[in-house]
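Enquirer: Got a sequence here, can you model it:
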Amino acid sequence: MQTECLEARVSASLLLHPRVGVVVPKHGRNIVDRNRTKRRLRELIRLRLLPVIGRVDLLVRAKPEAYRSSFDELALQIDAIASWAAGISAH
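Expert: Purely as a prediction, here's the structure:
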């Protein structure tokens, strides 16, 4: 799935809990911007994604637009990914 700022890929897992990976490429930005984006995504995933997804492996990758997005904009996109991933993990 792709949103304006994020890409997500999901795979079924045999584990009893979800696993989530976060990838934030450099995209020509400095380390401060990159770390801020990673922290925002990790917090949103912890609060909004992990409680609703089942036994899946999920990879979230930031696009260059993620660096310019506010916390609230990223939250809306994480919510969309959560709805999508919850539907997949329910099958």
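Enquirer: Could you use CA atoms for every contact and neighbour count after this?
Expert: Will do.
Enquirer: longest helix anywhere in the chain?
Expert: helix 71-89 (DSSP state H).
Enquirer: Touching that one from outside, list them.
Expert: With contact meaning C-alpha atoms under 8 Å, 6 or more residues apart in numbering, helix 71-89 is reached by 1, 3-6, 8, 10, 12, 40-41, 44-45, 48-49, 52-56, 66.
Enquirer: same check, this time on stretch 19-37
Expert: 38, 41-42, 55-64, 66-67.
Enquirer: Please give the structure of this sequence too, so both can be compared:
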Amino acid sequence: MGLIVPKYQSTAVARNLLRRRLREIWRRELQPTQPGWDLLIRARREAYGASYGALRAELLAWRDSWT
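Expert: Sure thing, here's the model as predicted:
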């Protein structure tokens, strides 16, 4: 899995929090169910203000649309 978390004039703390949240969602939800996939996630500006639950719901909806 690759992550692209642009600066979007946010702080390093905000970028790192978003990276940690996305990695945790990957570890818990996406990695075990999709062997053989390469995934690249590019965070949008609105992702910085999203809660863990909102990010998780969005990624799971994406996964369900492709599987």
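Enquirer: Just the buried residues of the longest helix of the first structure, please?
Expert: Neighbour counts using 16 or more other C-alpha atoms under 10 Å place 74-75, 77-82, 85-86, 88-89 of helix 71-89 of the first structure among the buried residues.
Enquirer: Distance to Asn30 of the first structure for these - can I get that in TSV?
Expert: Formatted as TSV, the buried residues of helix 71-89 of the first structure follow (distance: C-alpha to C-alpha, whole Å):
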residue	distance to Asn30 of the first structure
Leu74	19
Ala75	23
Gln77	23
Ile78	23
Asp79	27
Ala80	28
Ile81	27
Ala82	29
Ala85	31
Ala86	34
Ile88	35
Ser89	36
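Enquirer: circling back to that earlier point, now go through the contacts of helix 71-89 of the first structure and say which are in strands.
Expert: Judged by DSSP state E, the contacts of helix 71-89 of the first structure include 6, 8, 10, 12, 56 as members of strands.
Enquirer: Is the closest residue to the second one other than its chain neighbours in a helix, a strand, or coil?
Expert: Yep, that's Ala8 of the first structure we're talking about. Leaving aside its chain neighbours, Ala8 of the first structure sits nearest to Val60 (4.6 Å; criterion: C-alpha to C-alpha, 6 or more residues apart in numbering). Using DSSP: H, G, I helix; E, B strand; the rest coil, the structure places Val60 of the first structure in strand.
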